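Undergrad: Could you look at this predicted model? Sequence included:
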Amino acid sequence: LAAKRELRPKRETLGHIAKIVLGEKKLDVDPSKIDEEWEKNPEKVINYCLKDAELALRILERIAVVEKAMDMATVSKLPLDDVLNGRTSTLIDSILIREADRKRIGVPCTKHVYGGERIIGGYVHSIQPGLYHWIIVMDFKSMYPSIIISNNICFTTLNPDGEIVSPTGARFIGKEKRKGLLPGILESLMNERDDVKKKMRETTEPEKINYYNGLQNAIKILMNAFYGVFASEFYRFTNPKIGGSITAFARENIKNVINMLSKEGISVIYSDTDSIFFQSPYENLKETVIFGGKISERFSEGGTILEFEKVLKAFFSHGKKKRYIGKIVWPKEDMLVRGYETRRTDAFDLQTETLTTIFDLVLNDKIDEAIKFSRQVITDIQNGKIPVEKLTISRTVRDESDYKMPSTQAGVQASKKLMKMGYDFVPGMKVSWIVTNSRVTPQTVEPYIDGREFNHAPDMGYYAERIALSVSRVTDVFGVDEKNLLTGTTQKTLFGAFEPKQGKKKKKPEKKELKITDFM
């Protein structure tokens, strides 16, 4: 369970997790024949059990589950067991209720359930499909906690006569008259985190550095969790006016920054909640970094900090919100992927590997190679040249009674077959399978078990179509849709070959200097 929460692996078997974390394999004993194995070779079964226990312990040590939980326990002032097994609201309660008690503020004994209108989330700027170059990414540091502090947002300050008016119309008393309980807690946590980070910088001992780094990260996680529980429908202090005001202030801030940048002639490519992507007027790293630093300084003042997060040499999206890729070249080289199947735990390995290669080619302006590679992978699938383990689909399977039509669920079908083979199944665990016939309803699937031979024929047509659908979200921007990938043809327009869509041309920024106070 700890590894499941920490790693979110595609497959949750000990063998698979041991392979990705430790690079090791578990010993092979067929659980359906464990009694026979014991009769024939008890030493083999003993070693099998010992190896399983050893691998489980070493995985926990490697991913540092207990250490991270201890850091969170220190910050939230809770026992380790409560952190490992409790909800986020339990951690928030521990801090908030203690402070409320000190301030003699009443706390509801039961959780409040809100069933009214939904809180509107953060602002997401529309994005045009295409390939862009030299993109600067800015991020508001601790946006929601900063908004709560600066606007004194709290259930203790919510008042129809308050002088602070949120974009939703809700009013809050200013901190000069009454400092809110929630802003006070967040301010203390911010100061505590700064102190811990200072101690981390001052020490040279590796153990202390690791300890302080874990502690400051735990504080950061807890601070950002406050908004989540206050905006939920089950927390004892839930109030839609509070959650709605926080996101409304955030939307207003981000929109104002976008408008100011646009007035300077800076092309804003995308924005999501607390981050902004805009095009540099320069086509080299050195000048782009200098330009990004100046923008960050101008839009940061007081408690509002617009951090210069990264530079993307190339950035691509097929035009859907929260779906994009980027080639990071500063402050370190890496690939940024959001929203595509490579980020999903239920994507099969071939899907992830194919998309990752295509992303790399596209971000390096090798469009023709990306399309050629896509078609080759699909051809290899159709010709049965793909290793079966790369076609494994894994999903969490609930209890059969939780489904309206369990007989139509591939996961339920696979779990039943898994149990017939002598393997344990517990509702809530991930089950792996391979589709063998998608032309019937429900489709036929067979369980896949790491380290065991798969004696069925995969439905290669199904997998070719799945890959074509995923890949076409990228290639369609360059004139090659799903059908073209499967048939090998190229899309044409009335006037000839399709020309790929490109990012907008960059405009030189005007010299007007802007500050955060311009839009506060």
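TA: Sure, I can see it. Numbering: from 1, shown residues only.

Undergrad: Could you use CA atoms for every contact and neighbour count after this?
TA: Will do.

Undergrad: Run through who's touching the helix or strand that contains Val471.
TA: With elements delineated by DSSP states H and E, Val471 resides in helix 460-475, which encompasses its position. Contacts with helix 460-475, where a contact means Cα atoms under 8 Å, 6 or more residues apart in numbering, come from 317-318, 341, 351, 355, 371, 374, 378, 381-384, 391, 435, 437-438, 480-483, 485-486.

Undergrad: Second structure follows, compare the two:
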Amino acid sequence: MPQAFLLTRQWRDTREGVVLDFWWATDNGPCWTQVTGQEVVFFIAREQAAQISALLRGLRDWRMADVELKTFRNQWVCALYFKQHRLARDAQTLLDQARICYWESDIRPTERYLMERFITAAADLESTDTRSPLINPRLVPVSEPLWRPALRMLSLDIETSMDATQLYSIGIWCEQAKIVLMVGEGQDTESVRFCSDERTCLEAFFVCIEQLDPDIVIGWNLVQFDLLVLEKLCQRLNISLRLGRAGQSIHWRHEEGDGGRSFVVIPGRVALDGIDLLKAANPRFETYALQHVAEELLGEGKLLSGSDRGGDITHLFHNDKLALAQYNLRDCELAWSIFTSQHLLEFAMERSQLTGLLLDRVGGSVAAFEYLYLPRLHRRGYIAPNLGELESDVFSPGGYVMSSRPGIYDNVLVLDFKSLYPSIMRSFLVDPCAFWIAQHQQLDEAHTAPGFNGASFAREGHILPQLIEQLSAARDRAKQHRNEPLSYAIKIIMNSFYGVLGSTGCRFFDPRISSSITLRGHDIIQRSRDWIEQQGYTVIYGDTDSLFVWLENNCLGHAPKSPQQCNSIGVRLARELNAWWQETLQQDYQLNSALEIQYETHYLRFLMPTIRGSELGTKKRYAGLIDVNGQREMIFKGLENVRTDWTQLAKQFQADLYRKVFDGEDYVEYVRTATTAVLAGERDDDLIYRKRLRRQLHEYQKNVPPHVQAARKYVQWTGERLRRGDWISYVMTINGPEPLGTYEVDWSLRQSPVDYQHYIDKQLTPVADSILHFLNKSLNELVDHQLSLFGADMPASR
């Protein structure tokens, strides 16, 4: 019985019924299976069965059957089966016209087939057929849950003219081959093959794909640029982009509107974009440009990195094709190295196996939740509601954020609840199905767990608590086996469950359910704070699932506690608070506690700043000094140091100033020196702002922020086009914001002198005063003499 991992899934109407096409990767190579004679199904209220039968009398190839399923309103339903998807759509149109409700009509045939068999990605194939495709094999969940095939990966990158209308070269990097297909005349080398024209280059590319036969095609901006450009080129040349296995055609879907994303299905192969996967697996980069990511992760970058890279590429194409080939191949190698070093393919596979999402699916938290939840809901005797059906006027608040106590502190501990919201769902049995069961069976308090806003949850028949418990155990096993991709994928899925239930984009959204999670979180944080303060310590801040505990509040006249003493207190507080919650939940609710608070961090020194212009403490913004194996390290949360819309000047200034204050060093001279350097024009390279365009330029009307002003000047001055999602680098001048380029900085674009006073007022002053405030100082007070000296004769900027 071969084991198989799902690559692609498609369906199509035929006269004999719906056909499901699945491509799998196995240890023996790719495998194509077909499931024939399938029906499309959705559900209607049983009480309307006679009316609907009369309404659909004119349609053919459909049937109705009673099923042991109910709606969330406790109505029995019937199932309608159709031989073709097109016929099902015709029936839905008639029902819509008659204003008759129906359910689960949006579940694709391939997804329903797999999810009802509890197959996410890996499966066992039972078939004696040796043909390709295998017809109607029996599919069951894989018998070895940790089995994964070795997928063949190929890195792809193309080079084109600046307007992407002329193909220059196609780079391929994989274990079997490292080659560039170059348009033009030349002598072939080991790594470069010359092709007389674009058509010949594409045909050679198709041959390479067929011979190398990758399961996975990777790249950087692969779908939105490389494959899309190749598709348009093929259309112009009147040929097909032959990338699918067994001669199957690829399929495109394009979002409407300028700047909309494009999606591609390649039968038997998966196109994975490094940008999308890295954002999902490691969302911490200021920009996901290949140059930036490669330099940070690999310590190396592209072979061309100037401000006019497009022009440089065209110059190489006309004058040095071998150098262009090296550049092209290097980009393929960088993408490959990032994928392998960050285990991106492994992450995608684990996420797919956990959720049923296809390997190339971007986002999809709601889809993943429903894929896991629906088949289990059906086993409980219910069908899913439609989107927006669970309406309620109840307000569901967000996480609890405690008012902070601003100041500079010695010895602050962070106690953090591990996966608080999933733990609440496990402990208090929060679950849509359990909510319906409690209502429909009118269960009393002895048979329910309490929620908020009138909600209660049946102690028997719930789904989510068991799912989360299974995932939590799987994550613990993944950690034991040091399977980081699996561990991280499980963490993302578990933490998404609340977000899904609290999202109006999910069919199970009900504020009574989501508020039973968030309000329980409020209660847990507040009661935990009270317990800690009963132990003699002060909680200076709390945020959703974390508590910040100051240990020195009752130690006036005594030396601060040692790191060893603080760690001992942290371990004890976590242990005893967990025991207290276990006892409390058992005593108050007769429930087993899955809550687990952990001692996370010891801050040697800690700053909780005030809101600017106020004495009130901030929320979600703080900084602290920790010790990591004898090395002191600064941690910033929500402050300028970690925000992408602040300059490198402000980030470095904040890191240095805070460290000096925390370490008790002289900070006055540092502030003065840093300010003087800015006014003297010595820090120009650190004055650059970078910001992404969230909309099209013409959509900014009433409020035109500085980066948009700079972007409009860039378009006017250079003639280049900018789209939604592009980055713009700019500097503030005496004539307002002026551009320095997009991904690469080009100071020659600037036309006016730099406004250095802007950087003193808007970058250094807010950063400095946020900590100097607690020392009864201010930046203006410390540097007033320098400001007056430079005010009369500002330096010339480059």
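TA: It's in. Just so you know, these numbers come straight off a predicted model, no measurement behind them.

Undergrad: sorry, back to before: list buried residues within the contacts of helix 460-475 of structure 1.
TA: Buried members of the contacts of helix 460-475 of structure 1, scored by 16 or more other Cα atoms under 10 Å, are 317-318, 341, 351, 355, 371, 374, 378, 381-382, 391, 435, 437-438, 480-482, 485-486.

Undergrad: In strands only, show me those.
TA: Secondary structure assignment by DSSP state E places 317, 435, 437 of those in strands.

Undergrad: one step back: residues of the helix holding Val471 of structure 1 that come out buried?
TA: Of the residues in helix 460-475 of structure 1, those with enough neighbours to count as buried (16+ other Cα under 10 Å) are 460-475.

Undergrad: what lines up against Arg86 of structure 2 once you look at structure 1?
TA: Taking TM-score structural alignment for the superposition, Arg86 of structure 2 sits opposite a gap in structure 1.

Undergrad: on that earlier part again, what is the nearest of the ones in strands among the buried ones among the contacts of helix 460-475 of structure 1 to Thr345 of structure 1?
TA: In terms of Cα to Cα, no member of these lies closer to Thr345 of structure 1 than Val435, at 17.0 Å.

Undergrad: how much space between the closest one and Ala347 of structure 1?
TA: The spacing between Val435 of structure 1 and Ala347 of structure 1, counted by Cα to Cα, to the nearest Å, is 13 Å.

Undergrad: for Glu287 of structure 1, same thing?
TA: To Ala347 of structure 1, Glu287 of structure 1 is 39 Å away according to Cα to Cα.

Undergrad: what about these two, which has more around it?
TA: Neighbour totals were compared for Glu287 of structure 1 and Ala347, and Ala347 leads with 19 against 13 (other Cα atoms under 10 Å).

Undergrad: hmm, back to that, which members of the contacts of helix 460-475 of structure 1 occur in helices, if any?
TA: Cross-referencing those against helices under DSSP state H gives 351, 355, 371, 374, 378, 381-382, 482-483, 485-486.

Undergrad: Please dump those into CSV; it should also carry distance to Thr273 of structure 1 for every row.
TA: What follows is these, written out as CSV (distance: Cα to Cα, whole Å):
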residue, distance to Thr273 of structure 1
Gln351, 29
Leu355, 26
Ile371, 33
Ser374, 33
Ile378, 37
Ile381, 39
Gln382, 42
Glu482, 32
Lys483, 35
Leu485, 35
Leu486, 37
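
Undergrad: Nearest to Pro31 of structure 1 among those?
TA: In terms of Cα to Cα, no member of these lies closer to Pro31 of structure 1 than Gln351, at 30.7 Å.

Undergrad: Aligned to that closest one, what sits in structure 2?
TA: Under the alignment (TM-score structural alignment), Gln351 of structure 1 maps onto Ala650 of structure 2.

Undergrad: swap in Lys320 of structure 1?
TA: Aligned counterpart of Lys320 of structure 1 in structure 2: Thr618 (TM-score structural alignment).

Undergrad: Check Asn191 of structure 1 too.
TA: Under TM-score structural alignment, Asn191 of structure 1 pairs with Ala473 in structure 2.

Undergrad: Report how many residues lie close to that match.
TA: Neighbouring residues of Ala473 of structure 2 were enumerated by other Cα under 10 Å; the total is 12.
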